[in-house]
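A.B. asks: here's a sequence, model it:
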Amino acid sequence: MFTDQRPAWDRLLEGNRRWIEDRSTAAGDRGASRRAQLSQSQAPFALVVGCADSRVPAEILFDQGLGDLFVVRTAGHVVDSATLGSVEYAVGMLGVSLIVVLGHEGCGAVAAATGVVDNAAVPAGYVRDIAERITPDVLRARYDGAKTAGEIGALHSLYTLDLLRERSTVVDRAIGSGALQAVAAQYCLSTGAVTEVRNSARLLTAV
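C.D. replies: As a prediction, the model looks like this:
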């Protein structure tokens, strides 16, 4: 099986460019032959922690095949014990070289949390639990200067990455040693583009 030696994030960005330009090449790596190769083991090169939104399928928007990505998806990419266990499995057992926290514009979970902060509009049922988990990130984003929904959502991706490092010594040590690259990113529903998000001295930037 051919192994791409490029840095993992570069591979994902190139795949995203193919997806945007409607020249995807991953179909050949999703068929019977690839399935047979992976029947006994897996060796994904990257982990994507993303939103469960039906419009944000990581394998498709990064144009990757079977076995390339280990994907953990929850509404608003909230972190709970199951998420942490899945992440630690990918990092500690599968040895992925990259973790991407992938948010997106128009996230309903982030909007619900913003509604809690702005209007005390608390959702019913277990949606409330999701909103309440994101609410501290909305407050922190506002403190860091975020004004728009897009800025809040982007910072939520960054803060989720912070949280993974805070909660998991496996993740923190892997990043600290250089064995694991970590990226926070946002997906644009209208263009299909993924951009890396960085926060420096409370100035939000997308690169």
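
A.B. asks: when you work out contacts or count neighbours from here on, use the C-alpha atoms and nothing else.
C.D. replies: Noted.

A.B. asks: what's downstream of the biggest helix by length in the chain, the next helix or strand?
C.D. replies: Determined from DSSP state H, the single longest helix within the chain is helix 149-167. Using DSSP states H and E, the helix or strand that follows helix 149-167 towards the C-terminus is helix 169-177.

A.B. asks: alongside the first, I'd like the structure of this one:
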Amino acid sequence: MAYLEHRPVGPAEALDELLAGNERFVTGTRIHPHQDAEHRSVVAAAQRPFAVVFGCSDSRLAAEIIFDRGLGDLFVVRTAGHIVGAEVTASIEYGVVVLGAPLVVVLGHDTCGAIQATHAALSGTRLPGRDLGAIVERVAPSIEDARSRQITDDEGVAGVHIQHTIDTITAPGTELAEAVAAGRCDVVGMFYRLADGRITVTVSGAAPADH
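C.D. replies: Next up, the predicted model:
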């Protein structure tokens, strides 16, 4: 099956595929792979994504578009501010352990509403809605860490939050941590700029950053 034959088999190859796709997206040379009727029929029988992408729910952060990929290529998990809960951890583990994806991406972006809302809440602003506090509670440790290190720029704060997310999903004892230790997959952090569409790798590999 060509779909499986040409699938990236390791983390480095998977990362190269994603970055190449993003470059096509940025330069307006997308090839829209795996989006035709024939491929749709192929993946109806089985999926074998080469990457798990865990990103923010922001409507401008559609992974299949910004990485120029198609059906069956990416296993996508999204929450506001890429906050982590049991359902998220289980979903990522499914993509790695069951589907065999060799790469996990934590994808953040600039002007993130969840980060902005957390900044506001920590400054005493009352948030609309009953349940937004759950987002603030999960993002607050990242904001407080950034403040303690005098990191104030948008990309820098987002980078701290991306690292916190990676630390959470690869905590000792998790299936993902075991998969990384065994060399079956790797975890990287990426930052996306809304205006130009460009991806920057902020965390290479799952080793915790020096805080």
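
A.B. asks: follow-up on the earlier one: give me the mean deviation of the longest helix of the first structure from the second structure.
C.D. replies: Following the fit onto the second structure, the mean deviation recorded for helix 149-167 of the first structure is 1.4 Å by mean Cα distance after the TM-score superposition for the first structure.

A.B. asks: any idea of the angle that helix forms with helix 169-177?
C.D. replies: Calculated by axes from the mean of the first three to the mean of the last three Cα atoms, to 10 degrees, helix 149-167 of the first structure forms an angle of 100 degrees with helix 169-177.

A.B. asks: buried set for helix 149-167 of the first structure?
C.D. replies: 149-161, 164-165 (16 or more other Cα atoms under 10 Å).

A.B. asks: cool, and stretch 84-101 of the first structure?
C.D. replies: In stretch 84-101 of the first structure, counting by 16+ other Cα under 10 Å, buried: 84, 86-88, 90-91, 94-101.

A.B. asks: okay, and it goes to which residues in the second structure?
C.D. replies: Stretch 84-101 of the first structure corresponds to residues 89-106 in the second structure, going by TM-score structural alignment.

A.B. asks: and that stretch, end to end?
C.D. replies: From its first residue to its last, stretch 89-106 of the second structure covers 12 Å (Cα to Cα, to the nearest Å).

A.B. asks: how far is it from where the chain is centred?
C.D. replies: Offset of stretch 89-106 of the second structure from its chain centre (Cα atoms, centre = their mean, to the nearest Å): 11 Å.

A.B. asks: how about stretch 10-30 of the first structure?
C.D. replies: Distance, centroid of stretch 10-30 of the first structure to centroid of chain: 17 Å (Cα atoms, centre = their mean).

A.B. asks: quick test: name the residue nearest the centre of the second structure.
C.D. replies: Central residue of the second structure (Cα atoms, centre = their mean): Val106, 2.6 Å from the mean position.

A.B. asks: re earlier: reformat the buried residues of stretch 84-101 of the first structure as JSON lines; add distance to Ala32 of the first structure.
C.D. replies: What follows is the buried residues of stretch 84-101 of the first structure, written out as JSON lines (distance: Cα to Cα, whole Å):
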{"residue": "Leu84", "distance to Ala32 of the first structure": "32"}
{"residue": "Ser86", "distance to Ala32 of the first structure": "26"}
{"residue": "Val87", "distance to Ala32 of the first structure": "28"}
{"residue": "Glu88", "distance to Ala32 of the first structure": "29"}
{"residue": "Ala90", "distance to Ala32 of the first structure": "24"}
{"residue": "Val91", "distance to Ala32 of the first structure": "27"}
{"residue": "Leu94", "distance to Ala32 of the first structure": "23"}
{"residue": "Gly95", "distance to Ala32 of the first structure": "25"}
{"residue": "Val96", "distance to Ala32 of the first structure": "24"}
{"residue": "Ser97", "distance to Ala32 of the first structure": "26"}
{"residue": "Leu98", "distance to Ala32 of the first structure": "27"}
{"residue": "Ile99", "distance to Ala32 of the first structure": "28"}
{"residue": "Val100", "distance to Ala32 of the first structure": "28"}
{"residue": "Val101", "distance to Ala32 of the first structure": "30"}
